[in-house]
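Undergrad: what would the 3D arrangement of this be:
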Amino acid sequence: MVNRQPGKHALAFIFITVLIDMIGLGIILPVMPQLIVDITGLTLPQAARWGGALYALYAAMQFLFAPVIGNLSDRFGRRPVLMFALAGFTLDYLVMGLAPVLWVLFIGRALSGVFGATYSTAGAYIADITPAEKRGGRFGLIGAAFGLGFIIGPSLGGFLGEIDHRLPFFVASGLAFANLIYGFLVLPETLKPENRRPFRWANANPVGALIQLKQFPMVYGLLAAIALFYIGHAAFPAVWSYYGFEKFDWSEAEVGLSLAAVGITTAIVQGGLSGRMIKWMGQRQAALFGFAVATAAYFAYAFAPNGTTVYVIIVLGAIAGIGGPALQGIMSGQVPADMQGALQGGMTSLASLMTVFGPLLMTQIFFVFSNREAPVYFPGAPYLLAGVLTVFAVIIIARATRPAPETQAASD
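TA: From the prediction side, this is the model:
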């Protein structure tokens, strides 16, 4: 079973694994506030502070453990790491659903961050089974799983929460267990013994994981673009709801509808169009195009005159989603087979670190410019900053991926 060649089930399993990770994250969002209130006896505003701390803890644990998980997969293979993570998710969601006190929730979210760090292993698995020139499109499938999970998770969580606000945790646990069984039956190992390398703690910490990528100058330079992008992108999870309430006077249902639109358009682009566009444009041009379109979308969000306009911008933002998979494909093509896990782990750690600090920055900017006493009332300020940061990311990508003179001369 383990030694057979990966087929369509292997790629389907990776897609489902990431999808279930996102559903598991999204399914608890609608019910987490009420669960905190029930456990602590706090008011909802007071509980929100603890909810923010739980979100930051989740991202921080991903930052710390993504390189550990990625390097473990380079040492022991992708299959056992993925199986371990799914088993961990099964128990973790069960523990959170039964949590009697707040500190148990904190333990649960910390463990969720650890097991969620297997996103890097999923990326390495795709790199193992996909030719370098097709990886951009395959990485786009992970983006599609994120989008679908973002649609299914909160919607399902809200529905189940009407029955019992602990029920979504138990359903998430059941989904993880079902995927564990599916993977045990169909998932082969893809990392050949000759491509494995020793596990070293020096390379398995967030700083070490990034430092070891210095031997690949293009990759190391592109990490700066990724950092800038994720800081800007934090305006979505951190500010989106507040922005809709403040500027467009949206209801909660309208906020949910807008988030569903984001998920649907993202799934369409990442699942179907991204691979074709990257193949047609080439990875470098697709990355530049995607990040440039993202810049335009951020600026449009900042100055959107009404809620209807936002839905047009959502489509534009979804098209921008081809930039990430294309850039990931470029970077994956720069490292050998025995370092794919380390690369994906380093990228996930960097994204998680920006996810810790980005929301703190964006929410503070929103507060400063949405305060009625502010000298300039501008709720779209976080998106304006996101656009500026993405401009710098485009410049970095253009410079880092510029063909060498001898290569350009040969092509001429």
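Undergrad: for the rest of this, base every contact and every neighbour count on C-alpha atoms.
TA: Noted.
Undergrad: show me where the stretch 201-350 of the chain has helices.
TA: 206-211, 217-233, 235-248, 252-268, 274-281, 283-303, 307-319, 323-332, 340-370 (DSSP state H, counting those that start in this stretch).
Undergrad: and the last one, what does it pack onto?
TA: What that stands for is helix 340-370. The elements that helix 340-370 packs onto, with contact taken as 3 or more C-alpha pairs under 8 Å, 6 or more residues apart in numbering; DSSP states H and E, are helix 44-76, helix 119-129, helix 206-211, helix 217-233, helix 235-248, helix 381-400.
Undergrad: and that helix, which residues are buried?
TA: Buried residues in helix 340-370, defined by neighbour count with 16 or more other C-alpha atoms under 10 Å: 340-363, 365-370.
Undergrad: if I look at Tyr182, how far off is Ala12?
TA: Taking C-alpha to C-alpha, to the nearest Å as the measure, Tyr182 and Ala12 are separated by 10 Å.
Undergrad: ok, Ser274 next?
TA: Between Ser274 and Ala12 the distance, using C-alpha to C-alpha, works out to 17 Å.
Undergrad: can you check Ala292 too?
TA: Taking C-alpha to C-alpha, one finds Ala292 at 31 Å from Ala12.
Undergrad: who's more crowded, the two?
TA: The residue with more neighbours, out of Ala292 and Ala12 and counting by other C-alpha atoms under 10 Å, is Ala292; that gives 19 against 14.
Undergrad: for the residue nearest to the spatial centre of the chain, helix, strand, or coil?
TA: Within the chain, the residue whose C-alpha comes closest to the C-alpha centroid is Phe146; the distance, by C-alpha atoms, centre = their mean, is 7.0 Å. Following DSSP: H, G, I helix; E, B strand; the rest coil, Phe146 is assigned to helix.
Undergrad: please give me the structure for this one as well, since I'd like to look at both together:
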Amino acid sequence: MFVAFFVILIDLIGFGIMVPIFAFYALNLGASPALATVLMGLYSVAMFFTTPILGRISDYYGRRPVLMLSMLGATVGYVILANASSLWMVAVARLISGAMAGNMAAAQAYMTDVSKEEDRAKAMGLIGAAFGLGFILGPALGSYLAGDDFENANFVLPAYVSGALSFTAFLAVVFALPESLDKKHRDALRAEPKTSRIKEIVEVMRRPLARKVILSGFAYNIAAGFFEAVFPIWASYEGAALVDGPQGLVPFLLAGGITLAVVQGGLVGPLTRRFGEHVLIKAGALGYGAGLIGMAIAADMQQIWLVYILMAFVSGSSAVVMTGTQSLISQRAGHTERGMVMGVFNSMGTLGRCVGTLLTGAVFTYIYIHGSFYVCALLMIVLFFLAGSVQRNWSKGDALTS
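TA: Got it, this is the predicted structure:
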């Protein structure tokens, strides 16, 4: 399990490097804030289409081949980005990287394969911790490599470093990661009649409990797309003016990343055993929405220290929502269809991030600088009520398979 954690972590650090600076990469090539977030959204568009495909392929042929292919492909995407001289090249690089990021369904299925059901929340927490550490080390490294001045920022070197890390993850899978899904299960699944990806999505979404859990993840991810994509631009914009260059983003991202890692890596397990996933999801939804409204108010008041604290609070709330929904979707899925179910879950999640990321720049530019934060708060109210509905179905013993 910990070898898989290490592989995922390396890959996510490479991804995290570009998080705080990608929007400025596009802005420097002539994009508007609205177009910059659309280009960011292409990542989620591609990921939406490939996540269920890669998840199902991992059920047929094993987790390891999917992880190798995707990490090698991500390396290619970063190299293209490093050499981009126009916005269309940025778009192509973003689509390739997003398509390869669909491997997260296979990674989650891998962790599920090698963990017992009672340790499922812990396994999902390790993946969450990898995300948290990726968002600690990656953005800090990316911002450092880019420099402290937006006018003279170096965006090429971070892209090359991201590519190098993805290639390192590829080598780690090749030489250190054994296959987790035994040949008997792969052969049995390949012998069954194959269904199209659309039919798989329809089949999973027909199941009442699965549908509600997936819609909960969908609502959260729309909000996350709205917030995460616009945050670097928001923090540097005249209306907030919290930073002067890429390196100024580091304290905010460290506050969020460290909190995310601590909560998912160390607190989610005990909190889940004490309160259950349903209570944590509802509490996390309310905390996420309230924290973002607080950040908007604190920025207007120029209370940067308070924005740091609220960034950590938002990240902690995000951690329990993400891990709770991931744990629920994994618990009542059958062994041979786990990759498919989690693939659909992740696919709908990335669709949500796609919607949020594509729209947030327009809301920021044409409606209100803090508009995205208030949209997120409304979505968290929706998530709160969805989580309550899931809890009622769950207590009745409903399964994800029916």
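Undergrad: tell me the contacts of the residue nearest to the centre of structure 1?
TA: Contacts here follow C-alpha atoms under 8 Å, 6 or more residues apart in numbering; on that basis Phe146 of structure 1 touches Val18, Leu19, Met22, Gly263, Ala267.
Undergrad: list just the nearest of those residues to Asp74 of structure 1.
TA: Of all the contacts of Phe146 of structure 1, the one with the least separation from Asp74 of structure 1 (C-alpha to C-alpha) is Val18, at 19.2 Å.
Undergrad: tell me which element the aligned partner of the closest one in structure 2 falls in.
TA: If you follow Val18 of structure 1 across to structure 2 using TM-score structural alignment, you land on Ile8. Secondary structure here is read from DSSP states H and E; on that basis Ile8 of structure 2 sits in helix 2-18.
Undergrad: check the fit of that helix onto structure 1 and give the mean distance.
TA: Compared with structure 1 after fitting, helix 2-18 of structure 2 deviates on average by 2.7 Å (mean C-alpha distance after the TM-score superposition for structure 1).
Undergrad: which parts of that helix are buried?
TA: Those buried within helix 2-18 of structure 2 under the rule 16+ other C-alpha under 10 Å are 4-18.
Undergrad: just give me the match in structure 2 for Pro193 of structure 1.
TA: With TM-score structural alignment as the criterion, the equivalent of Pro193 of structure 1 in structure 2 is Lys183.
Undergrad: what's the neighbour count on that match?
TA: For Lys183 of structure 2, the number of neighbouring residues by other C-alpha under 10 Å comes to 13.
Undergrad: quick one: Leu57 of structure 1 and Asp338 of structure 1, what's the gap?
TA: The gap separating Leu57 of structure 1 from Asp338 of structure 1 is 30 Å, by C-alpha to C-alpha.
Undergrad: re earlier: hey, which of the helices and strands packed on helix 340-370 of structure 1 is tucked in deepest?
TA: Across those, averaging neighbours per residue (mean count of other C-alpha atoms under 10 Å) puts helix 119-129 on top, at a mean of 25.
Undergrad: and Val37 of structure 1, what does it touch?
TA: Taking C-alpha under 8 Å, 6+ apart as the test, what Val37 of structure 1 contacts is Thr43, Leu44, Ala47.
Undergrad: name the helix or strand for it, please.
TA: Mapping Val37 of structure 1 onto the secondary structure by DSSP H and E places it in helix 32-40.
Undergrad: check which residues of that helix are buried.
TA: Buried residues in helix 32-40 of structure 1, counted by 16+ other C-alpha under 10 Å: Met32, Pro33, Gln34, Leu35, Ile36, Val37, Asp38.
Undergrad: before we move on, what about stretch 174-185 of structure 1?
TA: The neighbour-count check on stretch 174-185 of structure 1 (16+ other C-alpha under 10 Å) flags Gly174, Leu175, Ala176, Phe177, Asn179, Leu180, Gly183, Phe184 as buried.
Undergrad: let's have these in a markdown table, adding secondary structure and distance to Pro131 of structure 1.
TA: Putting those into a markdown table (DSSP: H, G, I helix; E, B strand; the rest coil; distance: C-alpha to C-alpha, whole Å) gives the following:
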| residue | secondary structure | distance to Pro131 of structure 1 |
| --- | --- | --- |
| Gly174 | helix | 34 |
| Leu175 | helix | 31 |
| Ala176 | helix | 29 |
| Phe177 | helix | 31 |
| Asn179 | helix | 26 |
| Leu180 | helix | 27 |
| Gly183 | helix | 23 |
| Phe184 | helix | 25 |
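Undergrad: closest to Phe65 of structure 1 out of those residues?
TA: Ala176 (19.7 Å).
Undergrad: alignment lookup: that closest one to structure 2.
TA: Under the alignment defined by TM-score structural alignment, Ala176 of structure 1 is paired with Ser166 of structure 2.
Undergrad: how about Ile99 of structure 2, what's its partner in structure 1?
TA: Quick fix: residue 99 of structure 2 is Ala, not Ile. Using TM-score structural alignment, the equivalent of Ala99 of structure 2 in structure 1 is Val114.
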